[in-house]
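Trainee: Pasting the sequence and the predicted coordinates here, then a few questions.
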Amino acid sequence: MLQDAQILAGWIPQQDREVRLLLDSARFEEAAELFDQVTATAPNAVEGAWNRATVLVHRALNAWRLGRIPTALELAAEGWSELDIDRPSGTAAAQAISMVGSLLDTIGHRSSALELMSRAVAVAREADDPGTLAHCLLRHAHALLFWAVARPEETDVHEQFSAAVKLYEEGLSLADSGLIRRGLLSGGARSLAGLGVTARAENRATEALQLSYEAEDWSSAALAMWVLSGIRHQQGELEEARTFGSRALDCAEKIRDRLLMTRLGLDLATICEQLGDPVGEAAALRRSLAASRSAVRLLQEGLGQALEQRRIAVQAQRSATAARAAAFRDSLTGLTNRFGLERQAPALLEQTLAQGRVPWLLLIDVDWFKDVNDDAGHTAGDIVLQEISQLLRQACRTDDLVCRWAGDEFVVLLVDTSEESQEAGPIVAERIRSTVDDHDWQLVLGHTPQPPTTSIGAAAGPTSLDHLFAAADIALYRAKQAGRNRVEVDRQPLDPGRQATT
């Protein structure tokens, strides 16, 4: 175990590596407790100078083995997104890409998994690090092996086993001890057995089994005993085959490898059937079926949790978007407010000028609004403002920005192209004025001697919002002085020092 603790020492923080070793030793409660400590701040928190992508993907594999599917998927996605897949280099990149491939293989996404693991091996070769290369070779070979065993009808089994043996052999030439060597020995033994190379397979499996028991490496032990069970089965030594098969299944159950449990249970049931042991056969089938159901249930629950987390995240995102939008929206009328106008206007003005059009700004003041409030009350005044907001929307064009500036003042920034831009301001302003003037206010105000009207100042020019506003304010002042309910246009060259006289 001490030697195994050095696996990934240069790329993964010590506590993350300890979680992995506890899982390999079937100490799941301790692993879960330590994983919670590691992720107490946040699952994706990585302190220090560690390679973030490598740490996150390794943590995703640990989360998956602990049955925390949503966390595993989240960590894997974030870690994968930080990898430079197009131009990967270095040992950390090789490890991270290989681990992403391993996780995809576990999920069942075989083509992408094999592509990534093959690329990881190539990157590890270029990095010239024997330990990293051996580790990447192990993951790639395991993927080929288990696919050949689990889906023989979908692949050329002999070709898969041969490719796996080649990778295992190269890995064994690089790893002389420890967890990686045990995995290479046991996996290589199973691939050799698949090719019918029985003597070499038995030797490798026996060596792997002895080393695995000493290190409490139940994953490699399960593989080694699976090989020995298969060999004894072929040799007709069914009693010994059953013993190895049962022990292999026990080891797989220790590490909660549900896919391996399912396979081993079926193999053990076949041996028991040939031995005339119906009780053992039934027990093996129950264990296999329980493992299969557990795997499906775990995945379903995990995906359900992931979906719920995604729903919550989308809901939170929508709430945040709505809150940001509300900050720039007038609560009474639903129009853009002053802050929204000030935020959007610079880009709209720039866009209008870039398209060769003249920007217009209309400053609108509701006439006799104080009288409405005094005579009919503030509630009626609010309704009048809401009605005028609707009338403004009707009179303006689709893309015009309509804003409640303050109190009974409104602003319209013209950016639509449905009229000639040289005269768009006066045309739209007059349409607004006549629409409000013709509106029937009796439902809101009853019989009033002076219904609301609008005075409008219009200004144009290739300038800023402040300068346009100042020019429109001067025009609005003229409209008020001329008797209200009219449109005035500021057509003079703009002097920033000009102001309306109040």
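Mentor: Cool, the structure landed.
Trainee: all contacts plus neighbour counts: C-alpha atoms, from now on.
Mentor: Will do.
Trainee: next helix or strand past the helix ranked longest in the chain?
Mentor: Counting residues, the longest helix found in the chain (DSSP state H) is helix 278-327. Beyond helix 278-327 on the C-terminal side, the first helix or strand identified by DSSP states H and E is helix 338-354.
Trainee: what's next to that next one, contact-wise?
Mentor: 327-329, 358-359, 401, 403-406, 413, 415, 462, 464-465 (C-alpha atoms under 8 Å, 6 or more residues apart in numbering).
Trainee: by how many degrees do the longest helix of the chain and helix 338-354 diverge?
Mentor: 80 degrees (axes from the mean of the first three to the mean of the last three C-alpha atoms, to 10 degrees).
Trainee: which secondary structure elements does helix 278-327 contact?
Mentor: helix 69-81, helix 258-275 (3 or more C-alpha pairs under 8 Å, 6 or more residues apart in numbering; DSSP states H and E).
Trainee: if you set the cut-off to 10 Å instead, what comes out?
Mentor: helix 69-81, helix 238-254, helix 258-275, helix 338-354 (3 or more C-alpha pairs under 10 Å, 6 or more residues apart in numbering; DSSP states H and E).
Trainee: Give me the distance from that helix to the chain's centre.
Mentor: In this view, helix 278-327 has its centroid 16 Å away from the chain centroid, taken as C-alpha atoms, centre = their mean, to the nearest Å.
Trainee: Kindly tell me how buried Gly276 is, as a neighbour count.
Mentor: Neighbour count of Gly276, defined by other C-alpha atoms under 10 Å: 10.
Trainee: got the residue ranges for the strands in this structure?
Mentor: 360-367, 401-406, 409-414, 453-460, 487-490 (DSSP state E).
Trainee: how about the ones you listed in a markdown table, adding distance to Arg182 and mean neighbour count?
Mentor: A markdown table is the format used below for the strands of the chain (distance: least, C-alpha to C-alpha, whole Å; neighbours: other C-alpha atoms under 10 Å):
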| stretch | distance to Arg182 | mean neighbour count |
| --- | --- | --- |
| strand 360-367 | 77 | 26 |
| strand 401-406 | 70 | 21 |
| strand 409-414 | 73 | 24 |
| strand 453-460 | 80 | 28 |
| strand 487-490 | 87 | 23 |
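Trainee: and Tyr213, which of those is closest to it?
Mentor: Nearest to Tyr213, of all the strands of the chain, is strand 401-406, at 74.9 Å by C-alpha to C-alpha.
Trainee: Just the angle for that closest one relative to helix 338-354, thanks.
Mentor: Using the same axes, to 10 degrees: strand 401-406 against helix 338-354 is 140 degrees.
Trainee: also this one, for the comparison:
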Amino acid sequence: MGHDGQGATEALLADQEVRLLIDAGRANEANSLFDQLLAKVPPGLDPWTRAAILTRRAVAAWRLKRIPLALELAAEGWSDIDAEKPTGSYAADTLGRLGYLLDGIGHRRAALEISRVSVEVARTGEDRDILAHCLQGLAGTLNFRACELPPELAEATFREAIPLFEEGLSLATEGRIHIALLAAYGAALAGVGELFRAEKTANEALTLAARQDNRWARSVGNWVLSMVRRRQGRLDHATGFGRIAVDEAERINDASLLQRYSQDLADICHENGDPIGEAEALRRNISARQTAIETLQEGLGQALEQRRLAIRAQRLATAAQELATRDPLTGLSNRLGLERSAQGILDRATASGRIPWLVLIDVDWFKGVNDAAGHAAGDAALREVAQLLRAECRGGDLIARWAGDEFVVLLTDAVTDHSEGRTSPVGVAVAERIRMAVDQHDWTAVLGVTQRPTVSVGVATGHDTLERLFANADVALYRAKRHGRNRVEVYTPSEDYAIKPPR
């Protein structure tokens, strides 16, 4: 056996020891050992093995009334294998225990369906004990389902459970699973009226339970004897066995058993004309149900709070990332935002056969605007330029404040025929619209009678990197400045040409 397989086996054996302590009613020892195991999940496990360990621990946490932890472990185990097709023994083990948890929170139909799947998957594996455990889980769920049905329907469900128990007993001839199968098998036999066999099976289970200090089996065995005596009409004896079953279920913190058995005990007391016993059994039943509801509500509340905190943390992280890539003055992307997004835009343009364009905009004589009107007015002017850029660009264009009074627009254009001057390339057309919008804008509200700002624009295109596009656009921008400002220049490798503003 490899190191990883050995680690998994050791972890599963340790989890089984916790379960034995729980079944013995030794909750303090179980909690102590359980806490030691929580931090130990062997590394390098395949998804289903890891999920099996996590869901076994979820069941232990559930039995120890640590409901939020149980839900967390179950969710983690399920998320590990959510996209995986269930195959093999560990997959079956995981599904079987998830079925147990679903049954515990009252989703009986869902529990029955997933338990059936667990048996089907277990039959494809090689672990006899896991198959036996899955058979016990499905048959036990059928037993409880039968108890909730009218008598005319219950017998058929009990009969469906019997061959499952018998198959499981043929696989597990000793140990905890054998006792669990044996005890619950007696209930199915009693349910179909085979009272002699049911009593014999229950007594055999109780003998083994006493040897192994298994209070879970002691609870189930006494419930079976209570069922037998009730069917025989010996209600005093049925009451006695029923009280033992309820006491043991309460001692091992098994809410499902406690609710079922206390309800049955109340019914027996009612039939026996014992209102005091009936009232006490009903009190314990209501208390068990209320405890289960409160525990689930607490677990749900904590899960929702954890979810709320996770969402809040995610939003804060997203906001922090957004702030890191956003210019606080204009609300445009900043240099970091441009650099982070540009490569994706360029890659998509190349893949789709589109042409990327980079438009570099510089506010003319901006230092003079600041000197004449003040820095606050200068900041207002930059915000106004940003609004004009938004108005003249398309929704998918990336607009950024590069630095100071420099802005960048990165956009793409479908390949079209621009020959004979019939159309203008989109990048050039956007650049000219921006220049005209700034030149013709009414700046009185922002700058009063101060010198009106204009922009010089350099444009570059081609399937290049952002750095190359920016360098080429910068060459064109420098030419626009040199040729008198308030104009658009386009960089081309072979020739220089300008689109001059209308006079």
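Mentor: Sure thing, it's come through. Predicted, not measured: the structure shown is a model, and the values here were computed from it.
Trainee: related to what we said a few turns ago, could you dump the helices and strands packed on helix 278-327 of structure 1 into TSV and include mean neighbour count?
Mentor: Shown next, in TSV, are those (neighbours: other C-alpha atoms under 10 Å):
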stretch	mean neighbour count
helix 69-81	21
helix 238-254	22
helix 258-275	22
helix 338-354	16
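Trainee: Would you mind giving the ones you listed as a markdown table with distance to Arg486 of structure 1 added?
Mentor: Output for these, formatted as a markdown table (distance: least, C-alpha to C-alpha, whole Å):
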| stretch | distance to Arg486 of structure 1 |
| --- | --- |
| helix 69-81 | 60 |
| helix 238-254 | 86 |
| helix 258-275 | 81 |
| helix 338-354 | 24 |
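Trainee: thinking again about what came up before, in structure 2, what residues pair with the longest helix of structure 1?
Mentor: Here helix 278-327 of structure 1 aligns to structure 2 at residues 275-324, judged by TM-score structural alignment.
Trainee: what's the answer for stretch 385-400 of structure 1, then?
Mentor: Mapping stretch 385-400 of structure 1 onto structure 2 (TM-score structural alignment) gives residues 382-397.
Trainee: Can you name the residues that contact the residue most central in space within structure 2?
Mentor: The centroid of structure 2 falls nearest to Ser79 when counting by C-alpha atoms, centre = their mean (6.4 Å). Applying C-alpha atoms under 10 Å, 6 or more residues apart in numbering to Ser79 of structure 2 gives the contacts 47, 51, 73.
Trainee: Pick out whichever of the residues you listed sits closest to Val119 of structure 2.
Mentor: Ala51 (16.9 Å).
Trainee: Which position in structure 1 pairs with the closest one?
Mentor: Aligned by TM-score structural alignment, Ala51 of structure 2 pairs with Ala53 of structure 1.
Trainee: show me what contacts its match?
Mentor: 11, 44, 46, 59, 75-84, 92-93, 95-97, 100.
Trainee: mean deviation of the match of helix 278-327 of structure 1 from structure 1?
Mentor: Here stretch 275-324 of structure 2, set against structure 1 after superposition, deviates by a mean of 1.4 Å using mean C-alpha distance after the TM-score superposition for structure 1.
Trainee: Also stretch 151-165 of structure 2?
Mentor: So stretch 151-165 of structure 2 averages 2.7 Å relative to structure 1 (mean C-alpha distance after the TM-score superposition for structure 1).
Trainee: Can you pull out the residues in contact with that stretch?
Mentor: 119, 132-149, 168-169, 178, 180-193.
Trainee: rerun at 6 Å
Mentor: With contact meaning C-alpha atoms under 6 Å, 6 or more residues apart in numbering, stretch 151-165 of structure 2 is reached by 135, 139, 143, 146, 181, 185, 188, 192.
Trainee: Can you give me the buried ones in it?
Mentor: For stretch 151-165 of structure 2, the neighbour count (16 or more other C-alpha atoms under 10 Å) marks 154-155, 157-159, 161-162, 164-165 as buried.
Trainee: Turn the residues you listed into JSON lines, columns for distance to Ala238 of structure 2.
Mentor: Output for the buried residues of stretch 151-165 of structure 2, formatted as JSON lines (distance: C-alpha to C-alpha, whole Å):
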{"residue": "Ala154", "distance to Ala238 of structure 2": "20"}
{"residue": "Glu155", "distance to Ala238 of structure 2": "20"}
{"residue": "Thr157", "distance to Ala238 of structure 2": "23"}
{"residue": "Phe158", "distance to Ala238 of structure 2": "20"}
{"residue": "Arg159", "distance to Ala238 of structure 2": "23"}
{"residue": "Ala161", "distance to Ala238 of structure 2": "23"}
{"residue": "Ile162", "distance to Ala238 of structure 2": "23"}
{"residue": "Leu164", "distance to Ala238 of structure 2": "27"}
{"residue": "Phe165", "distance to Ala238 of structure 2": "24"}
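Trainee: Can you tell me what Gly230 of structure 1 aligns to in structure 2?
Mentor: Per TM-score structural alignment, Gly230 of structure 1 is aligned with Met227.
Trainee: any idea how far the residue nearest to Arg287 of structure 1 when sequence neighbours are not counted is from Trp218 of structure 1?
Mentor: Distances taken as C-alpha to C-alpha, 6 or more residues apart in numbering place Gly265 nearest to Arg287 of structure 1, at 6.2 Å, with adjacent residues excluded. Taking C-alpha to C-alpha, to the nearest Å as the measure, Gly265 of structure 1 falls 16 Å from Trp218 of structure 1.
Trainee: how about Glu202 of structure 1, what's its match in structure 2?
Mentor: In structure 2, Glu202 of structure 1 lands on Glu199 (TM-score structural alignment).
Trainee: next one: Ala120 of structure 1
Mentor: Using TM-score structural alignment, Ala120 of structure 1 pairs with Ser118 in structure 2.
Trainee: sorry, back to before: can you list the residues that contact the match of stretch 385-400 of structure 1?
Mentor: Contacts of stretch 382-397 of structure 2 (C-alpha under 6 Å, 6+ apart): 330, 410-411.
Trainee: Let me know the closest of the residues you listed to Arg283 of structure 2.
Mentor: Thr330 (67.5 Å).
Trainee: Now do stretch 404-416 of structure 1: everything it contacts.
Mentor: 337-338, 360-366, 399-403.
Trainee: what's the span of that stretch, first residue to last?
Mentor: 19 Å.
Trainee: Return the distance of that stretch from the chain's centre.
Mentor: Distance, centroid of stretch 404-416 of structure 1 to centroid of chain: 40 Å (C-alpha atoms, centre = their mean).
Trainee: cool, stretch 189-199 of structure 1 as well?
Mentor: 42 Å.
Trainee: I'd like the distance between Gln394 of structure 1 and Ser162 of structure 1.
Mentor: Counting by C-alpha to C-alpha, the gap from Gln394 of structure 1 to Ser162 of structure 1 is 75 Å.
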